[in-house]
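In: the sequence isn't on hand, but the structure is:
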């Protein structure tokens, strides 16, 4: 049978650069391509205890029935209180809804706002899952170069002047995927002011912001929002477990109401059982202490990888030095192709993600590759960097 798919779906990139992530799970492969938190950080014993007590107290009927599309009430309240009290986000007009991962916030807001032909401004490089969501909506993706302290503001304003159908600016403000860069507070303010000046909305995707290893804390861009212009996309994947598939959106109540209707027409509601488990865990245990334990582990791994990259890579190769999150961005000298490096690494059983998959036009050449330090063991980091450096030398001749 011949299938006739919509043209815009032909533009979607395959998951994480094709077979790279599949290869990462193969025996003997060093998974620098992963986007996962370390399994060592999952609070298994605590969640086991929480689950037992929930079953004993509430019974199966309460945990396995249908729930509200906007999310389990106790979890919504706990997340809203944390965001307001700890991070300064949320005004009287804001509400919070629970989603099936942070990715669903991007998908719901895009469905709400974007028609085919509309423009979305993104950082470049940026998260491929968001790019594919925008492609699937038929959006014209307009990239702005990502600098170590955030978007190139001159290029951003030029685009805002040129384009007449911009629906929103998409930013990953803290420990960006894939670069590990964080947008400075000065640029966060400037991006918000430009959004006000040209009357566009901002989708702030911030799944890593609580995983700060070093440096000075920066509140979310949403904390600047006094008019409901910013939609905050958060996630429990990196601080609790990705398998529970829980995220959240904090936005103006009118936006949340419409996103809730779209969610109801999609998956009805996120997994109620895991929402109850997460709420009970947050109420019973010290989440900040758990996050501190996660970042202590990631500091060891990050520092180990950065030290080895510094020691082993040839001159002319640069890499980011993230203050948190999960990723390091390695940049080859101009004229070289990160896809070639990824292929050569794969031949030597090291999986890295080629930078081209993070571009608005994934057919262009990128000299970058993304490395992950949270998933591999110390031994894998040692061996993987050694192999990676050897592949870099071969690419550079």
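Out: Perfect, thanks for sending it. The model shown is predicted, which means the values in this text are computed figures rather than measured ones.

In: going forward, measure contacts and count neighbours with C-alpha atoms only.
Out: Fine.

In: could you look up the SS state of residue 108?
Out: Look at residue 108: counting by DSSP: H, G, I helix; E, B strand; the rest coil, its state is helix.

In: and it, how close does it get to residue 59?
Out: Look at residue 108 and residue 59: by C-alpha to C-alpha, to the nearest Å, they are 32 Å apart.

In: so for the two, which residue has more residues nearby?
Out: Between residue 108 and residue 59, counted using other C-alpha atoms under 10 Å, the more crowded position is residue 108 (21 against 12).

In: so what's that one closest to, chain neighbours aside?
Out: Closest residue in space to residue 108, ignoring its immediate chain neighbours: residue 259 at 5.8 Å, by C-alpha to C-alpha, 6 or more residues apart in numbering.

In: this is the other structure I want to compare:
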């Protein structure tokens, strides 16, 4: 019998994972994933990009690259950070990663020891929890309202717990709730952070997917002490299958990050990096993002209007100003995980909310994604969910 590590022995398939596997059936209307709309992937343009790469660079395009990443792509990212996130940085400050998920894993490995603490919003991104779990940390869920983490609550936590090594936040169109921190909340948060020896991981994969709100300054743009690590991604604005993200941090963190990444994968796909860089040079990324935003805003509106029409009045939901998700809150007596089999019987699915809380509980929530399903299926799927919820509340 194979002997596994202590951590490997903790790994097991969850009942939620098994339920979500059923959503792969084509007849299921799935609001469960965070998938971008595939019809917006720039396939025809990418044919031209690939041809240009091979004509200009030939076999060098598929040779090994540096761990830090392809310089032309990092130059494009630096331009994007200035324009879209108000951050002045240079290619040397940037590491290209295999999606943001890899960055989350590496950061926890280099910043946190076993039984030290990671503070998070409540709720927070379940993928981050998965990435952090191998370190075997403790989690503190910082009280969070409709404007983000409550600074006074965070201050109280940091003042009495010096084991907090990392704070993980998603200030823009948070996954799973869809909420966005206003500027005043961001400033208050940074005022707290500047008092303590702690690193902030600002995860911003959705910051350019916005509908009703002007771009707000990122936490990184307010960072005067080098405490904020910024994570960006091409997955939501370009093509997720390329698995391209980036990390921006102070030189000390970048040094450790690169050394750890070398042990993990040597470097992110060199050809994929070229594809992203060439696309930015040959086509208008901003126009592409504008097209994405127009479609997603339409689908958000349709989903929210459908929930108003078909959901019981006791069920509430967020109206995000960007991103891919809305967050549904049920009456306390209902459990979203327990309702999931009934929804699957009607061929519709969501992600139960409990898994977004690292310390469990809070079963009366679920997350819905509106970016991936066409309009007719959004309406039909919400109608089916409404039938399940109405029936559950009638008991």
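Out: Here it is on my side, so go on. From a predicted model like this one, the values you see are computed outputs, not experimental measurements.

In: could you get me the TM-score between them?
Out: Superposed pair, TM-score by TM-score structural alignment, normalised by the length of structure 2: 0.96. Supporting alignment: 394 aligned residues with a C-alpha RMSD of 1.8 Å.

In: structure 2: which residue goes with the residue nearest to residue 108 of structure 1?
Out: Under the alignment (TM-score structural alignment), residue 259 of structure 1 pairs with residue 257 in structure 2.

In: could you do residue 63 of structure 1 as well?
Out: In structure 2, residue 63 of structure 1 lands on residue 61 (TM-score structural alignment).

In: for the lengthiest helix in structure 2, which positions count as buried?
Out: Looking across structure 2 with DSSP state H, the single longest helix is helix 285-310. By 16 or more other C-alpha atoms under 10 Å, the buried positions in helix 285-310 of structure 2 come out as 285, 289-290, 292-293, 295-297, 299-300, 302-304, 306-308, 310.

In: in stretch 257-265 of structure 2, what's buried?
Out: Neighbour-count burial for stretch 257-265 of structure 2, counted by 16+ other C-alpha under 10 Å, picks out 257, 258, 260, 261.

In: okay, now the closest residue to residue 100 of structure 2 other than its chain neighbours: neighbour count?
Out: Leaving aside its chain neighbours, residue 100 of structure 2 sits nearest to residue 245 (5.0 Å; criterion: C-alpha to C-alpha, 6+ apart). Here the number of neighbours of residue 245 of structure 2 (other C-alpha under 10 Å) works out to 24.

In: contacts only, for the counterpart of residue 271 of structure 1 in structure 2.
Out: Using TM-score structural alignment, the partner of residue 271 of structure 1 in structure 2 is residue 269. With contact set as C-alpha atoms under 8 Å, 6 or more residues apart in numbering, residue 269 of structure 2 has these partners: residue 98.

In: coming back round to it: report all helices and strands that the longest helix of structure 2 contacts.
Out: Judged by 3 or more C-alpha pairs under 8 Å, 6 or more residues apart in numbering; DSSP states H and E, helix 285-310 of structure 2 is in contact with helix 375-394.

In: angle of the helix it packs on against helix 285-310?
Out: Computed by axes from the mean of the first three to the mean of the last three C-alpha atoms, to 10 degrees, the angle separating helix 375-394 of structure 2 from helix 285-310 equals 40 degrees.

In: buried set for helix 375-394 of structure 2?
Out: Across helix 375-394 of structure 2, burial judged by 16+ other C-alpha under 10 Å covers 375, 377-379, 381-386, 388-390.

In: one step back: wait, a helix at the residue nearest to residue 108 of structure 1?
Out: Yes: the assignment for residue 259 of structure 1 is a helix, going by three-state DSSP.

In: residues in contact with it?
Out: 108, 109, 112.

In: what ranges does structure 1 have for its strands?
Out: With DSSP state E, the ranges of strands along structure 1 come out as 30-31, 94-99, 119-124, 140-147, 150-151, 166-171, 201-205, 230-235, 247-252, 318-319, 327-331, 350-351, 353-354, 368-372.

In: let me have the ones you listed in CSV, adding distance to residue 41 of structure 1 as columns.
Out: Below are these laid out as CSV (distance: least, C-alpha to C-alpha, whole Å):
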stretch, distance to residue 41 of structure 1
strand 30-31, 17
strand 94-99, 22
strand 119-124, 30
strand 140-147, 30
strand 150-151, 29
strand 166-171, 27
strand 201-205, 22
strand 230-235, 15
strand 247-252, 18
strand 318-319, 26
strand 327-331, 17
strand 350-351, 22
strand 353-354, 23
strand 368-372, 15
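
In: nearest to residue 183 of structure 1, out of those strands?
Out: strand 150-151 (4.1 Å; C-alpha to C-alpha).
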